[in-house]
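Asker: Provided below for reference: sequence and predicted model.
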Amino acid sequence: MEGKPILNQLSPYKQGKQTKEIQEEFGLSHIVKLASNENPYGYSKMVKERLSKELPEFNIYPDGYTGELRNALTDKLNVKENELIFGSGTEEIIQLICRSYLQPGLNVVVAAPTFPQYKHYALIEGASVKEIPTDTNGYHDMDRMLEAVDENTKIVWLCSPNNPTGSVIPKEDLHTFMSKCPDHVLVVYDEAYYEYMDKELDVHALSYINKFDNLITMRTFSKAYGLAGLRIGYGVANSNIITTLDKVRGPFNTTSIAQKAAITALEDQAFIKHTYVTNKHVKASFETFLDDIGWKYYDSQTNFLLIVTPTSGTEVFQYLLENGFIVRPGELLGIPGTVRITIGTEDDMKQLQKLLFMFHKEKTKVFE
């Protein structure tokens, strides 16, 4: 039995080898995963303590309205209850947006490279995709993206900080874009790495919600909050957009344990500050190392760096894999000759630097 014809052109998500597989294949005792931009410092101890004492009743359906977390976020973000939607990570919200607004004959505009699920789910709904290359530094080309909008454009995806380049959209560029973007186009502003940004670069996208009826912004508890395994994220938009998305949302799409963990994680802003400060320090040290060996990298306001490699990204990936480090080769991201590396703990990054230095020396000899 066949599915939609478009599915013949798409591939299912294929995760990388798991830690145990790699350990057995290469005879390693320790593996460091730096491929998925997870928080290497785990998650708030408050979450662990509270869940150990107050586990939800697993035989009872979760609160489909996500009431407690909704109330916590309305207070923190200064938004209204009916301006929030929750999903199993922001990826589900991307699915909801595509399901709600797209159909054959319509199109979406995205940067390239960017988070691939924007394109993936748009194609599933029958829409066409206009990919606008980022500039040479990995920043969204906002002028060209605006030029690509036509009467059949339904969604523009903006990822800031952008995955996989790490760049942010300047405030003046976003304001200009929103002021000129036609009202029939939904602008999705994905802030998954919001907590890692330097605060002076914050565009305060939430303040635009009441100024522009065609904007939704998304954030997640998977990255800085360290709850990737629980899958919970949220979107903020005017009530009309939220009502539309709620019509296609499953009635119990976020679990009781994820809701409870997110509420507690939100309370522990000391953990978020520690994550931000430590990540910034370790990233700066890694950037200095890359400068010293002459490897270029993209500006990043995230917990990862996209690095230009002297050979194929796949070769660097394989070398690091055989030595116990999992990174993301750029060939899988549409950017050959790069690797995307999550910023790990200081000790892990020092060991990684030793390996990269050895690789660099070996490659330098080849070209001498």
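Answerer: Arrived safely, thanks for sending.

Asker: all contacts plus neighbour counts: C-alpha atoms, from now on.
Answerer: Fine.

Asker: Break down the protein into its helices, ranges please.
Answerer: 19-26, 45-53, 67-77, 89-101, 117-124, 142-148, 171-180, 239-246, 256-267, 269-293, 313-322, 346-367 (DSSP state H).

Asker: Which other helices and strands does the third one contact?
Answerer: Contacts of helix 67-77 with other secondary structure elements, assessed using 3 or more Cα pairs under 8 Å, 6 or more residues apart in numbering; DSSP states H and E, are made with helix 256-267.

Asker: A further structure is provided below for comparison with the first:
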Amino acid sequence: MLALKAKVAEYVGKEPECVTMYCGADAAIQTICETFLNHDDELLVCSPTYMLYYKLPFRFGAKLAEAHSSDGVSTNLDALYNAITDKTKLVFICNPNSPTGTLVDNRKLDEFVEKLPPHVICVIDEAYYDWITEENYESALRFVNDRNNVIVLRTFSKIYGMAGLRVGYSVANKDITACLGCI
């Protein structure tokens, strides 16, 4: 597993201490919720998005908070930011969004991450990263070196014919990665 972690770190251009391996991206999402959500905390999403985000907060005594898309398919970062409260611990952004396939504008994501309160961790799920053909798309990996409140999720389950292997990973600041307690 450590050899795989080193290869993934090389693949994403980060140090191995910034990478955590999981049995699929769903296991990463669950581990992040288990690690950072406490009773009465909030997990915030912009609906519609990946269904697992809606289910997990309740397992940990937390609450789901929702912002809504203005067009029914896109992630509305302004609405998402305005929905953040003192109880918000995690914000999940699926980019590209599942199930709609829409992308978040790079500049708007930069602004959103920059103004996040320090008590909020932003999880940017790039499970479909390998399928993006948009020339101007920038991966959220650009935040990892400078931000201590961003986690980027990826998986090999959507590409390379590896769905049965369930290989997911997160990339984050070394301090966040240490909190996750995984390989």
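Answerer: Ah, there it is. This one's a predicted model, so the numbers in the text were calculated from it and none came from an experiment.

Asker: between the helices of structure 1, which one is nearest to residue 232 of structure 1?
Answerer: helix 89-101 (4.1 Å; Cα to Cα).

Asker: just the angle between that closest one and helix 117-124, please?
Answerer: Per axes from the mean of the first three to the mean of the last three Cα atoms, to 10 degrees, the angle that helix 89-101 of structure 1 makes with helix 117-124 is 30 degrees.

Asker: okay if I get the helices of structure 1 as JSON lines plus distance to residue 154 of structure 1 and mean neighbour count?
Answerer: Below are the helices of structure 1 laid out as JSON lines (distance: least, Cα to Cα, whole Å; neighbours: other Cα atoms under 10 Å):
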{"stretch": "helix 19-26", "distance to residue 154 of structure 1": "41", "mean neighbour count": "14"}
{"stretch": "helix 45-53", "distance to residue 154 of structure 1": "39", "mean neighbour count": "13"}
{"stretch": "helix 67-77", "distance to residue 154 of structure 1": "27", "mean neighbour count": "15"}
{"stretch": "helix 89-101", "distance to residue 154 of structure 1": "7", "mean neighbour count": "21"}
{"stretch": "helix 117-124", "distance to residue 154 of structure 1": "10", "mean neighbour count": "21"}
{"stretch": "helix 142-148", "distance to residue 154 of structure 1": "12", "mean neighbour count": "16"}
{"stretch": "helix 171-180", "distance to residue 154 of structure 1": "14", "mean neighbour count": "14"}
{"stretch": "helix 239-246", "distance to residue 154 of structure 1": "13", "mean neighbour count": "17"}
{"stretch": "helix 256-267", "distance to residue 154 of structure 1": "31", "mean neighbour count": "20"}
{"stretch": "helix 269-293", "distance to residue 154 of structure 1": "35", "mean neighbour count": "16"}
{"stretch": "helix 313-322", "distance to residue 154 of structure 1": "35", "mean neighbour count": "19"}
{"stretch": "helix 346-367", "distance to residue 154 of structure 1": "42", "mean neighbour count": "14"}
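
Asker: which stretch among the ones you listed comes nearest residue 305 of structure 1?
Answerer: Between the helices of structure 1, helix 269-293 lies closest to residue 305 of structure 1; by Cα to Cα that is 8.2 Å.

Asker: Which stretch of structure 2 is that closest one matched to in the alignment?
Answerer: Counting by TM-score structural alignment, helix 269-293 of structure 1 falls onto no part of structure 2.

Asker: Now do stretch 23-42 of structure 2: which range of structure 1 does it align onto?
Answerer: Taking TM-score structural alignment, stretch 23-42 of structure 2 hits residues 88-107 over in structure 1.

Asker: Centre of the chain to the matching stretch, how far?
Answerer: 16 Å (Cα atoms, centre = their mean, to the nearest Å).

Asker: Tell me the buried residues in stretch 202-220 of structure 1?
Answerer: Buried residues in stretch 202-220 of structure 1, counting neighbours by 16 or more other Cα atoms under 10 Å, are found at 203, 205-206, 208-209, 212-220.

Asker: what distance separates it from the centre of its chain?
Answerer: Using Cα atoms, centre = their mean, the offset of stretch 202-220 of structure 1 from its chain centre is 17 Å.

Asker: In structure 2, what stretch matches that stretch?
Answerer: With TM-score structural alignment applied, stretch 202-220 of structure 1 matches the range 137-155 in structure 2.

Asker: and if you look at stretch 156-169 of structure 1?
Answerer: Following TM-score structural alignment, the aligned partner range for stretch 156-169 of structure 1 in structure 2 is 91-104.

Asker: How about the most centrally placed residue in structure 1: what's its closest non-neighbour residue?
Answerer: Centroid-nearest residue in structure 1, with Cα atoms, centre = their mean: residue 192, separated by 4.7 Å. Nearest non-adjacent residue to residue 192 of structure 1, counting by Cα to Cα, 6 or more residues apart in numbering: residue 219, 4.8 Å away.

Asker: what's the distance between that neighbour and residue 307 of structure 1?
Answerer: 25 Å (Cα to Cα, to the nearest Å).

Asker: Likewise for residue 137 of structure 1?
Answerer: For residue 137 of structure 1, the distance to residue 307 of structure 1 (Cα to Cα) stands at 12 Å.
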